[in-house]
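Asker: can you look at this prediction? I've put the sequence above it.
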Amino acid sequence: MTRVVFLLAPRLHLLDLAGPAQVFSAAADLGHTWEIGYVAEQEDVTTAQGIGLKAATRWPELAAGDLVVVPGWRSPSLPTGPVFTRETLERVVAHHTAGGTVASICSGADALGRAGLLDGRRCTTHHDLQDELARRYPRASVVPDVLFVQDGSVLTSAGIASGIDLALHLLAVRHGPYVAAQVARTMVVHTRRNGDEQQDSAMLRHRAHLSDAVHRVQDVIDARFTDPLLLTGLAAGAGVSERTLTRRFTEATGLTPLRYQQQLRLEHAEHLIGQGATVESAARAVGFQDARMLRRLRARPAAD
C-alpha cells in the first residue's frame, strides 16, 4: 500500500487538492494500492471556494515510498508569514530525509521553500508567483512557464489544473504510462501533458484584448489551425478588408494571423514530439506539408 498525504492549508484551492486526489483515487479504483489521507494543523479547514473540509491533525506513519503533497492556497502573492508551523514543516522535511517524495502545487511551493527543500533544486510555481518565489528563495532555481518540475524526490507544479498533470506523471513513474493513460481516460482528461509544456497556450496568451473582430478570427484559426487558411476568407468572415484585419490583428495580439496560426501549429507539434512523435509526423499532423517549416520555427528564439 502506498500512502499519499495531502497537507492542507487554510484557504486552499479546491482544484489544487481535488484534481490530484481524484488521480490517486481513480488509480486505486483500478486496483493499484493507493491510500489517501488529509492532514492539517486544525481539524476544520476553510477553502478559497467557501466549502469547509475536515482533516486529521495527527500524521500517519509514513514509509519511504509514500508521498506528501502540499496544495496551494488563495493569495495574490506569496504570504509574508509562514502558513504552517515549524513543527509541521519539520514533519515534511523528515519524510523527505527518510527517502520519501514531497510535492507541491501552485503556492504550496512556498511551504517547501520555507522548509529548505527548494535549496539547490529546480522548481516552479504559478506564473503569477514565479518571480516572487525566485526572490524569496535565491538558492532555488525557479523554472518559468512550465507545468511541473521534478528534481530528485521533490516535485513542484504550476497552478490549479497542473496538479492533475503532476499526479499523472507520478503514476507513470510508479506504474508506467499505460496506468497513467487509463486514469486520464477515466477522468476524461484530454491528454497527459509533459512537465516542460507551457503553462498557458497561444490560444490564451493572445486573448487579452477587446477587438470582437479579432476574437472571431482567432476562433476560426483555433478551430482550424491545421487547415490552409487564406487571409481573404478570414477577412470576409470578420467583415473587414484584408488590410484592416492584418492591422487590427497585429495591434491586438502582436502577431499577424499567419504567425498566430504558426504558433498554434508549433505548440501542438511540440506536444506531439514530447509524446514520442517524430518531427516529420508531427509536422504533418499539425498541417505543415513537410518538416522544414516546423524545424525553422523550432529553431527560432522563444521571443521571436
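Answerer: Thanks, I have it. Numbering: from 1, shown residues only.

Asker: can we go C-alpha only for contacts and neighbour counts from here?
Answerer: Will do.

Asker: the helices in this protein, which residues?
Answerer: Secondary structure of the chain (DSSP state H): helices at 14-29, 86-97, 108-114, 130-136, 162-175, 177-186, 202-205, 212-223, 231-238, 242-253, 257-274, 279-285, 291-299.

Asker: nearest to residue 148, out of these?
Answerer: The closest of those to residue 148 is helix 162-175. By Cα to Cα, the value is 6.3 Å.

Asker: angle of that closest one against helix 14-29?
Answerer: Using axes from the mean of the first three to the mean of the last three Cα atoms, to 10 degrees, one finds that helix 162-175 and helix 14-29 are set 30 degrees apart in direction.

Asker: then this one, side by side with the first:
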Amino acid sequence: MRRRVVVVIFDGFQLLDLAGPVDVFETASLFAQEGGYRVEVAAVRVGAVAAHGGIAIDAAIALREVEGPVDTLLVLGGLKIPDCVDDRELVEQIARLAHVSRRVASVCTGAFLLAEAGLLNGRRATTHWMAAADLGHRYPATTVDANPIYIRDGEVWTSAGVTAGIDLTLALVAEDHGHALARKVARGLVVYLHRPGGQDQFSTPMRAGTPRTEPLRELQAFIDANPADDLSVPALARRAGMSERHFSRIFTNQTGVSPGRYVERSRADAARRLLESTGHPLDRIASLSGLGTPETLYRVFRRHWRISPGDYRRRFQTQEN
C-alpha cells in the first residue's frame, strides 16, 4: 500500500516548496522495496494554479472533494500568504482535512495557514526566518522558533524556508521507512540527510530595534561601523554622555537588547561579512571584528549559528575569494 500524500497549493505558492518534497516522496517510492507514496495535488478549485513566477501546476482535485483517510497533509508556502489566510474556504478545508490525516505538515510560510486553521495552537512551530516574527505576532498561541530547519510537535510538522521542505520530507520518509532509505534518497538527490546548523546561518544580520532618540541611533551606527573599538559599557556610556546605569537601562529599553548583547551581535555580523568577503585567517577576522581571539570567534559562531567559522566560510564565501 502506498501512503497517500495530499499537497495543498494556491495562487502564488512557492514552486520549490512543491518540487522538493514531491521529488523526495517519488524518489523514496522508487527506492522502497514495498509501499512508497502516492502524491495528489489539490487546491480550492480544480485546474491550473499559478506559482509565484507564473508557472502553472494542475490541481487534479478540489480540496472539498478530498475524503479521508489521508496519510500526510502537506501545506505549502508562498509570498501571498497574507492574502491566503483570508481565503476562508482554503483555511476551512485545511482544518477539515487535518482531522482525517494521520499527520499534517507545512513548508515555509505554509505554517501561517496551519495556524489560521487552529492547528498550531499550543504547539511549537517554525517557518521562514523572515516571517517568524510575524507568525508569532499574529498567532500568540503558537510558540515560534525561527532557527530549526524543521520541528515536530506531536503529529504536526513545520519546516523553515523553501528548501527546508526537502529536509522535512526526508524526516517523514525516515519515520515511515527508516533512516537507511531516507539516507539513500538524500544521496540520490545530492542533499544532506541532516543539514548541519540551523536556519540562522542563512539569515540577514541579527538586528535589534532602532532606538527612538537620535543620540542612541548615532551610537548604534558607531558600534556597527567600529567593531574593533572599545565598546564596553563604560566607553559607550561616556560617548552617550550618560551614567553607565542610565545608559544600560535606556539602551535596553529602546533596542530590546542589552548593550553587551548588541555589541556581541554586531561583532558577530562583522565577522560573518569578513568570512564571506575576504580570505583573512581567523585570527585576523577575530581582531578586525572586535572578537579578539579565534577561540572567542568560534564560541560566538557556535552560539549564534551552531556552526564553526570555518564551516560558515566554506558554505558562503564568494567564489572570487
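Answerer: Sure, I can see it. Predicted model only: the values in this text are computed from it and were never measured.

Asker: how many residues are close by residue 49 of structure 2?
Answerer: 21 (other Cα atoms under 10 Å).

Asker: which position in structure 1 aligns with it?
Answerer: For residue 49 of structure 2, the aligned residue in structure 1 is residue 45 (criterion: TM-score structural alignment).

Asker: my guess is that match meets residue 13, correct?
Answerer: No - with contact defined as Cα atoms under 8 Å, residue 45 of structure 1 does not reach residue 13; the gap is 11.2 Å.

Asker: coming back round to it: need the helices of structure 1 in CSV with mean neighbour count, can you?
Answerer: Below are the helices of structure 1 laid out as CSV (neighbours: other Cα atoms under 10 Å):
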stretch, mean neighbour count
helix 14-29, 20
helix 86-97, 16
helix 108-114, 24
helix 130-136, 17
helix 162-175, 21
helix 177-186, 17
helix 202-205, 13
helix 212-223, 17
helix 231-238, 16
helix 242-253, 17
helix 257-274, 19
helix 279-285, 19
helix 291-299, 14
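
Asker: which of these sits closest to residue 1 of structure 1?
Answerer: helix 14-29 (10.0 Å).

Asker: what comes into contact with that closest one?
Answerer: Here helix 14-29 of structure 1 makes contact (Cα atoms under 8 Å, 6 or more residues apart in numbering) with 6, 33-36, 47-49, 71-72, 105-106, 159-161, 163-164, 166-168, 171, 179, 183-184, 186-187.

Asker: what sits closest to residue 53 of structure 1 if chain neighbours are left out?
Answerer: The shortest distance from residue 53 of structure 1 to any non-neighbouring residue, by Cα to Cα, 6 or more residues apart in numbering, is to residue 45 (5.0 Å).

Asker: wait, what's in contact with the one you found?
Answerer: Applying Cα under 8 Å, 6+ apart, the residues near residue 45 of structure 1 are 8-11, 52-55.

Asker: let's see the distance spanning stretch 49-57 of structure 1 from one end to the other.
Answerer: Start and end residues of stretch 49-57 of structure 1 are separated by 22 Å (Cα to Cα, to the nearest Å).

Asker: oops, could you answer that again for stretch 155-165 of structure 2 instead?
Answerer: Start and end residues of stretch 155-165 of structure 2 are separated by 16 Å (Cα to Cα).

Asker: read off where that stretch ends up in structure 1.
Answerer: Aligned by TM-score structural alignment, stretch 155-165 of structure 2 falls on residues 153-163 of structure 1.

Asker: around residue 129 of structure 1, how many other residues sit close by?
Answerer: Residue neighbour count, defined by other Cα under 10 Å, stands at 21 for residue 129 of structure 1.

Asker: which position in structure 2 aligns with it?
Answerer: Applying TM-score structural alignment, one finds that residue 129 of structure 1 aligns to residue 131 in structure 2.

Asker: ok, back up a step: which parts of the match of stretch 155-165 of structure 2 are buried?
Answerer: Going by neighbour count (16 or more other Cα atoms under 10 Å), the buried part of stretch 153-163 of structure 1 is 154-163.

Asker: which ones among those map onto strands?
Answerer: When DSSP state E defines the strands, the subset of the buried residues of stretch 153-163 of structure 1 inside them is 154-157.

Asker: okay, the residues you listed in CSV with distance to residue 93 of structure 1 next?
Answerer: Below are these laid out as CSV (distance: Cα to Cα, whole Å):
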residue, distance to residue 93 of structure 1
154, 11
155, 14
156, 15
157, 18
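
Asker: how much space separates residue 130 of structure 2 from residue 109 of structure 2?
Answerer: Distance from residue 130 of structure 2 to residue 109 of structure 2, by Cα to Cα: 10 Å.
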